[in-house]
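Peer 1: okay, here's the prediction I keep looking at, along with the sequence it came from:
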Amino acid sequence: MRWWRRGQVLAVATVLLLAAGTAAWALGAAPVAAVPWVAATLLGLLASTATLVAAVRERRPSVDVIAWLALAGALAVGEAFAGAVVAVMLATGALLEERADARARRELSALVGRAPRTARRVAATGPSPVPVAEATVGDRLLVGSGEIVPVDGRLLTVAELDEAALTGESRPVSRGVGEDVRSGVVNAGAPLELTATATAAGSTYAGVVRLVEQARAGTAPFVRAADRFAVAFVPVTLVLAAVAGLAAGDPGRAVAVLVVATPCPLLLAAPIAIVSGLSRAARRGVVIKGGAALERLAAGRVLMFDKTGTLTVGRPVLTDVVTAPGGPSAGEVLGWAAALDASSAHVLAAAIVTAARERGLPPGRARDVREVHGYGIEGVVDGHRVRLGKASWVAAGAGPAWLRQTRRRAALDGSITVFLAVDDEPAGALLLHDPVRPQAPRMIRALRAAGIRRMVLLTGDRADAAEAVGHVVSADAVHADCDPAHKLALVRAEQQREPTIMVGDGINDAPALAAAGVGVALAARGATASAEAADVVLTVDRIDALADAILIARRSRSIALVAVLTGMGASVLAMLAAAAGWLPIPAGALLQEAIDVAAIGIALTALLPGRTHTVPMNATDAAVARRLYAQHRDVRSLVEQVRTVADGLSDPPYRLSGVRGLVRRLQEDLLPHERAEEAELLPIMARALGGAEAVAALSRTHAEIEHQVSRLARTLRDLPETAEPEDVVDVRRLLYGLYAILCLHNAQEEEDAFSLVPDEPREPAAV
């Protein structure tokens, strides 16, 4: 701030002195005009001398020697006006650079400035404030309305949170009891309580602040090259000035060259454009650790992805509930499982509890809960002894036929199965899956359009699961069963051919992230070793932000290049004109001022919005799309029931009551939703994507779904309650066909429609 005030005083003083002298000259008082002009020149000379002395002390070269010689030369040859103009140029240029830099860094600095300082620990005597550094794991903390959550924790009460600082989502997000909450978010509702799961230093917000500090430190290779070029420019300028002065026998000719030779476009324009790019990326939820990382991101041509948590959601999502024939309903199975898992820290427990809450199932209470590590969990729920876990633990031997069939189905789908037994009888199974992110295929297309030539998928998962994801996102190569060393070797091999970008989110990705030309970490769920090793960190849980970051990086580098070439090209032409005697010293000073302002103005355009892959959508349309997306998620269990009912017709007797009940639900729940999407969602998508042709395929599948449900209803109309084998063949064929169409249609909607909605709900549909 002291430097800023000195810079302001110097700029204001030189401008006022130049103006005063110009006014006196205009009034015909030329001798009087020389006094303020000389004073302004001396001020500029004093400031330039201080800069040169600092450079000598730091043993670094400085192009300010040209400005110093221009000021001294102007005084020596009696061109006080030109000296005053050069002084104004130096003072206002330095001030403009600092102001532009401060504006460009504002988004980064805002994160650091709002870091929480205190926490309120709840004790027997009530809540008491403590320094946030003293909060420990297990502390019960109170966060008032409008306060920032100080540390990562697990909610003890429901909460309404503003997560915009970390995710960019503008709408408050509701969180339930038992959900994890990250430090740095704002309590947008009633006071909440949480149990601390991390210290302040180990919490998400502290990690983001560290990333921001790293982002401030780097200097771009382009900027360093500009600095070196500017230093090399000094002897060339001095030689040209000397030759011009000696050839003309006029020292003023040399001064004219020096006046127009100050390389401000190199010194100011390039850093401003690069830092402006960092600022634009930060607004999109992407922290780039300095200009060097931004330049490497712009140069990347090969993109390498980890699968889990990067292309996929990274956490299991319940896709179906299978029930034993004649057993409890799917709601009962899920409710009992959620009651047991409410007290479990297992990675699958959160998915099961979340699924029960989303389906509106009342939270059950379990007692005598006992967790058997490696097998599952058991307890008493609603008077029944319930066991939840591996098939071998809940069923003796191979188990009943439905259980074996469920295991085969899960193996084919790459799903995880959790089986449930009630009073020692297998009663149902929960199928969970880590789905591909809805935005992933669209982001891959956007990256290819941005200049990425090759996409490579790396994963430690088995080959069949990796190939399935690779096909969905159209990867050019898939490498499965990779350990960290194998990933590292693959990244190094690709890096030798072309500049490489590696994207990952886990500790096992850290070596590969560090070895790549640019490492990109997804840290939306907390800062990990991958975030520390990476050059670029996504603080939003949307990988499509990476496509925007690459576009921003390339645009910033292009703008820096245009600003430098424009400014330096004009300066070189002005130098040649001055050397030839065509540009008087005063005119040269004014021209150089105009060149500098133009170059800096070009650089500042990097702060303006540029091309992104994001499709614009107004608030009204987005609200409608979010409502339809919520309905879309609600009917996903019904889609899975189509397959479950078809599987239930494998063995006689072939009773069709379940099929008839399914058809009624399809007609009452699914078809009205599909019609609402046709009437409301598709027009929104057509407006956003530029025409009805963009949504024609979705409209066609809506019609096909209605047709297939109608065919199924007509087929059932003439069949008895217990069907013959030849009749069941047709029913099963229709059910499996309908299931395939629904799965494909839902995947298309999620990719082509719902992935475009801003502030998208965090949990994507699984079918």
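Peer 2: Okay, I see it. Numbering: from 1, shown residues only.

Peer 1: okay, CA-based contacts and neighbour counts for the rest of this
Peer 2: Will do.

Peer 1: in this protein, which helix is the longest?
Peer 2: Determined from DSSP state H, the single longest helix within the chain is helix 544-579.

Peer 1: counting by contacts, list what that helix packs against.
Peer 2: In terms of contacts (3 or more C-alpha pairs under 8 Å, 6 or more residues apart in numbering; DSSP states H and E), helix 544-579 is packed against helix 221-248, helix 251-259, helix 270-283, strand 286-288, helix 291-299, helix 440-449, helix 585-604.

Peer 1: can you do 7 Å?
Peer 2: helix 251-259, helix 270-283, helix 291-299, helix 440-449, helix 585-604 (3 or more C-alpha pairs under 7 Å, 6 or more residues apart in numbering; DSSP states H and E).

Peer 1: which of the ones you listed sits closest to L340?
Peer 2: helix 440-449 (34.0 Å; C-alpha to C-alpha).

Peer 1: now the angle from that closest one to helix 544-579?
Peer 2: 20 degrees (axes from the mean of the first three to the mean of the last three C-alpha atoms, to 10 degrees).

Peer 1: moving C-terminal of helix 440-449, what's the next helix or strand?
Peer 2: Next along the chain after helix 440-449, taking DSSP states H and E as the criterion, comes strand 454-458.

Peer 1: against which helices or strands is that next one packed?
Peer 2: strand 302-306, strand 477-479.

Peer 1: picking up where we left off before, would you list the helices and strands packed on helix 544-579 in JSON lines and tack on distance to R542?
Peer 2: Compiled in JSON lines, the helices and strands packed on helix 544-579 are given as follows (distance: least, C-alpha to C-alpha, whole Å):
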{"stretch": "helix 251-259", "distance to R542": "51"}
{"stretch": "helix 270-283", "distance to R542": "14"}
{"stretch": "helix 291-299", "distance to R542": "18"}
{"stretch": "helix 440-449", "distance to R542": "9"}
{"stretch": "helix 585-604", "distance to R542": "28"}
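
Peer 1: redo these as CSV? Include mean neighbour count and distance to L488.
Peer 2: Listed next are those as CSV, based on neighbours: other C-alpha atoms under 10 Å; distance: least, C-alpha to C-alpha, whole Å:
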stretch, mean neighbour count, distance to L488
helix 251-259, 29, 52
helix 270-283, 28, 27
helix 291-299, 25, 19
helix 440-449, 20, 22
helix 585-604, 23, 37
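
Peer 1: ok so, going back, looking at the helices and strands packed on strand 454-458, which is nearest to L742?
Peer 2: Of all those, it is strand 477-479 that lies closest to L742, at 27.7 Å by C-alpha to C-alpha.

Peer 1: just want the angle from the longest helix of the chain to helix 585-604.
Peer 2: Going by the same axes, to 10 degrees, helix 544-579 makes 170 degrees with helix 585-604.

Peer 1: then this one, side by side with the first:
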Amino acid sequence: MEKSASDRFKTAILILAVGGLAGGLALYAAGRDDIARLVWFAGVVPALAALVVEIARSIGRGEVGLDIVAALSMSAALAFGETLAAAVVAVMYSGGTFLESFAEGRARREMHDLLSRVPRMATRYRGGALEDVPLDEIQPGDRLLIRQGDVVPVDGTLASETAFLDTSALTGESLPQRLSQGSEAMSGATNAGEAFDMTAARRAAESTYAGIVRLVEEAQRSKAPMSRLADRWSLGFLAVTLVIALGAWWATGDPIRAVAVLVVATPCPLILAVPVALVAGLSRAAHFGVLIKGAGPLETMARIRTLILDKTGTLTDGRPQIVTIDADDGLGEAELLRLAASLDQASKHPVAQAIVAAARERGLALEVPLQVVERAGEGVIGQVAGRAVIVGGHGFVAGEVAGPVAGEGAGKSRGALPDAAAGAVVVAVAVDGRMAGHLVMSDPLREGVGAMLDGLRRGGIERILLATGDRADVAERVTEGLGLDGLRAGLSPDQKVLLVLSEHKHGPVMMVGDGVNDAPALAAADVGVAMGARGAAASAEAADVVLLVDRIERLGAGMTIARAARRIALESVVAGIGLSVLGMIAAAFGYLTPVQGALLQEAIDVAVILNALRALRIRPE
């Protein structure tokens, strides 16, 4: 990823500081003390100037950070002729800010335009012909052609008899919806059936998908920036430093003792240990398929108290699976599935593809279908190994083989519609002119969800909620036994944002989702987590964390790593600051010169960095 101007500037400051220290040491060793001091001075000035500018900006924002201690130590060392000590401090400080910048910039990009799946053009009827036009030119009332696989460009109404739309990225509903003439088609949905016509109802800028884009942008703008962990210690440490330094100067009348105290007090254990531990945590998390976009999100992950989960594609797999097969006694389950899957090879419908995948998983030998006719949103008719096969909705198939719905009023007789759980889809199969059975399909929970949620609770998560655009009965049935603290169903994208904001009163909030409809809530949460393997690009852009593999249990691993990395950072900070305070006391009593204090501080830095690097060996359960 290309470096920003800020990153390049910090890199240049570090190079100048290191070059000044190394060049001055070389000249000092050659006996050119006077020139060495000038070189050290020259290496310190850029770092000090940049530091003063940053302090002024921070004070303008009402913030007071540890930068003040570093500026005081460098300024005092230069003022009293301790240029070598100042050069050492400049290298330590510029190195720390460089590492911190690297941590914050890791894998983080601004959400560019959320248009990775949005069409740039649309196909419009004009004067008896078709023309491709930019989205901005579409006006209400225009008649549009939506081909198979196209994303609906604007909100509108269906002009054709039927259409089959995959709205999972917008509503969270995993199964495609069948629309009839006059129904509303939302922008951002994908045509999962045959081509259809629609009449535009709104301009592109006023449509559903554009509204979701605006929600993401607004949520990101309203999200307060994450404070650096080190700055939370700044005021106390600054006060202790000034008391010891000024006390030593007042008691002895020797300003060099104050300089030595300030040099030892340079807060590099804070400045260095925190970003090193967190960067190590970022690397470790990436090893387990959890991409965390910076040290700030990783630190916040360790403090999460409320977890909000989407259902479809997050808690569930997002792909329909066969639950039961209700076959004719004379046919058998395997043969019914084999014939249905053989015919469904000719269809791109998600349910058809799920049936084909299920048959192949069971090792069934599929035939090549012939004379295939697909009725968009209803079913498929064709020949399989010389047998007439029909696969589709129960009403469609029953109507094709017998006119009225087979089994109607017949209770559980042959051909009757089987009982199905809420949210399940029933696919009927007819063979040689008679109803042969049904395939009951649903979108089940991912494997290991229950164990993962139990582990998160043990790790400190106090509230776990479900937020879904799906129906309440479906959500309740799917999540039964998970012990959730709350369930909110039928939510629109803006309602999910409101839920996230309302949960802030319980502590830091994490939102996990995978669809475009989840993107605004991911951006509004303290930490947003996207299922990046198959999820929408919008959610991955808006999120702070992306699960690179399609396995929800990796969230538990990421949380464990975040907590351990933060704990290691805090251990390094406490140990380093403790040693620094002891060094400050020694300097105050005259046992350390400024240069010796700087070297002692370097030794402390090495110790805390080595401790911080333990984060590279974190092993989540």
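Peer 2: Alright, I've got the coordinates. Keep in mind it's a predicted model, so treat the numbers as computed, not measured.

Peer 1: name the nearest residue to V275 of structure 1, ignoring sequence neighbours.
Peer 2: A104 (5.9 Å; C-alpha to C-alpha, 6 or more residues apart in numbering).

Peer 1: can you give me the helices in the stretch 51-200 of structure 2?
Peer 2: 67-79, 83-105, 168-171 (DSSP state H, counting those that start in this stretch).

Peer 1: what span of structure 1 lines up against the shortest one?
Peer 2: The counterpart of helix 168-171 of structure 2 in structure 1, using TM-score structural alignment, is absent.

Peer 1: ok, average deviation of the longest helix of structure 1 from structure 2?
Peer 2: Here helix 544-579 of structure 1, set against structure 2 after superposition, deviates by a mean of 2.2 Å using mean C-alpha distance after the TM-score superposition for structure 1.

Peer 1: buried residues, that helix. List them.
Peer 2: Neighbour-count burial for helix 544-579 of structure 1, counted by 16 or more other C-alpha atoms under 10 Å, picks out 544-564, 566-568, 570-572, 574-579.

Peer 1: coming back round to it: tell me which of the helices and strands packed on helix 544-579 of structure 1 lies nearest to V53 of structure 1.
Peer 2: helix 251-259 (20.0 Å).

Peer 1: that closest one maps to which residues in structure 2?
Peer 2: Going by TM-score structural alignment: helix 251-259 of structure 1 matches residues 255-263.

Peer 1: give me the mean distance between that stretch and structure 1.
Peer 2: Averaged out, stretch 255-263 of structure 2 is 2.5 Å away (mean C-alpha distance after the TM-score superposition for structure 1).

Peer 1: contacts for that stretch?
Peer 2: Contacts of stretch 255-263 of structure 2 with the rest of the structure, by C-alpha atoms under 7 Å, 6 or more residues apart in numbering, involve 73, 76-77, 89, 241, 245-246, 248-249, 584, 587-588, 590, 592-594, 597-598.

Peer 1: try it again at 8 Å.
Peer 2: For stretch 255-263 of structure 2, the external contacting residues (C-alpha atoms under 8 Å, 6 or more residues apart in numbering) are 69-70, 72-74, 76-77, 80, 85-86, 89, 241, 244-246, 248-249, 583-585, 587-590, 592-595, 597-598, 601.

Peer 1: what's the answer for stretch 279-286 of structure 2, then?
Peer 2: With contact meaning C-alpha under 8 Å, 6+ apart, stretch 279-286 of structure 2 is reached by 103, 291-292, 294-295, 298, 557-558, 561-562, 565, 612-618.

Peer 1: try stretch 486-496 of structure 1
Peer 2: 302, 304, 458, 500, 502, 509, 511-512, 515-517.

Peer 1: cool, and stretch 415-431 of structure 1?
Peer 2: 318-324, 327-328, 330, 333-334, 337, 384-391, 394-395, 403, 406-407, 410, 432-434.

Peer 1: rerun that using 6 Å as the cut-off
Peer 2: The contact list for stretch 415-431 of structure 1 (C-alpha atoms under 6 Å, 6 or more residues apart in numbering) reads 318-324, 327, 385-391, 394, 432-433.

Peer 1: what is the corresponding segment of structure 2 for that stretch?
Peer 2: Counting by TM-score structural alignment, stretch 415-431 of structure 1 corresponds to 424-440 in structure 2.

Peer 1: residues of the matching stretch that come out buried?
Peer 2: 424-431, 434-440.

Peer 1: stretch 17-37 of structure 2 now?
Peer 2: Buried-residue list, stretch 17-37 of structure 2, by 16+ other C-alpha under 10 Å: 17-25, 27, 36-37.

Peer 1: ok, which pair from those is furthest apart?
Peer 2: A17 and L27 (15.4 Å).

Peer 1: follow-up on the earlier one: what angle separates the longest helix of structure 1 from helix 270-283?
Peer 2: 160 degrees.

Peer 1: give me the nearest residue to the residue in structure 2 that L340 of structure 1 lines up against, chain neighbours excluded.
Peer 2: Aligning on TM-score structural alignment places L340 of structure 1 opposite L343 in structure 2. Counting by C-alpha to C-alpha, 6+ apart, the nearest residue to L343 of structure 2 once its immediate chain neighbours are dropped is P369, at 5.3 Å.

Peer 1: what's near enough to touch whatever residue of structure 1 lines up with that neighbour?
Peer 2: In structure 1, the residue paired with P369 of structure 2 according to TM-score structural alignment is A366. Listed by C-alpha under 6 Å, 6+ apart, the contact partners of A366 of structure 1 are 339-340, 380-381.

Peer 1: want to throw those residues into TSV with secondary structure?
Peer 2: As requested, the contacts of A366 of structure 1 are exported to TSV (DSSP: H, G, I helix; E, B strand; the rest coil):
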residue	secondary structure
A339	helix
L340	helix
V380	strand
V381	strand
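
Peer 1: taking the residues you listed, tell me the two that lie furthest apart.
Peer 2: Among the contacts of A366 of structure 1, A339 and V380 lie farthest apart (C-alpha to C-alpha), at 9.4 Å.

Peer 1: the more surrounded of the two?
Peer 2: A339 (26 against 20; other C-alpha atoms under 10 Å).
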